[in-house]
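Below is the sequence, then the predicted model.
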Amino acid sequence: MPRLNRIIETSLYVEDLDRAARFYEAVLGLEALLKLERLYVYDVGGANVLLVFKRGASAEDMAMPNGLIPGHDASGRIHVCFAISAEELVAWETRLAEHHIAIEGRVDWPAGGKSVYFRDTDGNMLELATPGMWRIY
C-alpha cells in the first residue's frame, strides 16, 4: 500500500483576514508566506503551512494556469494543534496571558506530554502540545 508521509497544509476559515493576521502574526509569531484577497499563508516551523482563508471565499472552484483547485470551505469550531517543546510551554502560557488570550483547557497526557487549549479571534480551537501526546509525538 502507498504511504502518506505527513500533512503539508492545514486550513482554517475566518471572517476577517486582517484581524486573523494580527492574531497569527503578533500572538503566535507566524511568518506570512503569501497574502491574497481570499487567503493568507503562514510558515509553521519551516515544515508545515497554515492556510487561513476568508470564510466563503474559497467555496467555488478556482482555475489555475495548470489545473483546478476544487472549492472548499468550513465553519464552526475547527481544531488545530501546534507542536512545541516542553521547555517552551511556560513561555507560551506567559505569551498568551500577555495578549489576554484565555487558556480554556489543559491536559497532562499519560505518556508525559502536556497540552493547552485556547481560541483564535474567530473561535477556532487551537492547541499547543509538547512531546508525549501520541506514540508518534
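Cool, got the structure. These figures come from a predicted structure and were not determined experimentally. Numbers count the residues shown, from 1 in each chain.

For the rest of this, base every contact and every neighbour count on C-alpha atoms.
Fine.

longest helix anywhere in this structure?
Looking across the chain with DSSP state H, the single longest helix is helix 89-98.

Mind listing residues that contact that helix?
With Cα atoms under 8 Å, 6 or more residues apart in numbering as the test, helix 89-98 has contacts from 27, 102-103, 130.

ok, now with 7 Å
The contact list for helix 89-98, computed with Cα atoms under 7 Å, 6 or more residues apart in numbering, is empty.

cool, and stretch 4-22?
For stretch 4-22, using Cα under 7 Å, 6+ apart, the contacting residues are 48-55, 74-75, 121-122.

next, the one to line up against it:
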Amino acid sequence: MPKLDRIIETAIYVEDLDRAAHFYETVLQLPLLLKMERLYAYDVGGASVLLVFKRGASAQDMTSPVGTIPGHDAVGRIHVAFAIGADELAEWEARLAAHHVAVEGRTHWQAGGNSVYFRDPDGHMLEFATPGLWRTY
C-alpha cells in the first residue's frame, strides 16, 4: 500500500493579501517564496509551504502552459499549527505581545507539549505547538 509522507502545502483564504502579508512577514517572520496577484506563498521552516490566497481569486480553474490547477476556495476561519521548539515558546509569546496579537488560549498536553493560540487579521486560528502534542510530534 502506498503511504503519505507529509503535508507539503496548507492554504488559507484572506480578504486582503497585503494585510495578511504584513502579518505573516512581520509578526511570524515567514520568508516569501512567491508573490502573485491572487497568491502569496511562504516558507515554513524549510519543510512546508503556507499558501495565502485572496478569497475568491482561485475559485476558477487556472490553465497555463505547464498544466491545470482545479479551482478551490474556502470561507470561514480555519486552524493552522506551527511547530516551534520548547525553548522558543516564551520568545514567541513576547513577539505576539509586542505586535499586539492577543493570545486566546494555552494548553499543556499530557505528553508534555504546550500550545498557544492566537488569530491572524482574518480570524484564522493559529497555534504555536511544542513537541509533545502528538505521537508524531
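Everything's here; your move. Quick caveat, the model's predicted, so the values are computed rather than measured.

Once they're superposed, tell me the TM-score.
The TM-score (TM-score structural alignment, normalised by the length of the first structure) is 0.99; 137 aligned residues with a Cα RMSD of 0.5 Å.

Any buried residues in the longest helix of the first structure, and which?
89, 92, 96 (16 or more other Cα atoms under 10 Å).

Kindly reformat those residues as JSON lines containing distance to residue 13 of the first structure.
Shown next, in JSON lines, are those (distance: Cα to Cα, whole Å):
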{"residue": "89", "distance to residue 13 of the first structure": "26"}
{"residue": "92", "distance to residue 13 of the first structure": "24"}
{"residue": "96", "distance to residue 13 of the first structure": "21"}
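
From residue 45 of the second structure, how far off is the residue nearest to residue 47 of the second structure when sequence neighbours are not counted?
Nearest residue to residue 47 of the second structure, sequence neighbours excluded (Cα to Cα, 6 or more residues apart in numbering): residue 8, at 7.5 Å. Residue 8 of the second structure sits 12 Å away from residue 45 of the second structure, going by Cα to Cα, to the nearest Å.

Those two: who's more crowded?
Taking neighbours as other Cα atoms under 10 Å, residue 8 of the second structure and residue 45 compare with residue 45 leading, 12 against 9.

What's the match for the more buried one in the first structure?
Structural alignment (TM-score structural alignment) places residue 45 of the second structure against residue 45 in the first structure.

Break down the first structure into its strands, ranges please.
For the first structure, the strands defined by DSSP state E occupy 9-14, 31-35, 39-44, 48-54, 62-64, 67-69, 79-83, 105-108, 114-119, 125-129.

any idea how far the one residue sitting closest to the centre of the first structure is from residue 113 of the first structure?
Closest to where the C-alpha atoms of the first structure average out (Cα atoms, centre = their mean) is residue 80, at 5.0 Å. Noted for residue 80 of the first structure: a distance of 17 Å to residue 113 of the first structure, by Cα to Cα.

before we move on, what about residue 86 of the first structure?
Distance, residue 86 of the first structure to residue 113 of the first structure, by Cα to Cα: 8 Å.

Same question for residue 79 of the first structure.
Residue 79 of the first structure is 18 Å from residue 113 of the first structure, by Cα to Cα.

residues near residue 104 of the first structure, how many?
Using other Cα under 10 Å, the number of residues around residue 104 of the first structure comes to 12.

Much appreciated, bye for now.
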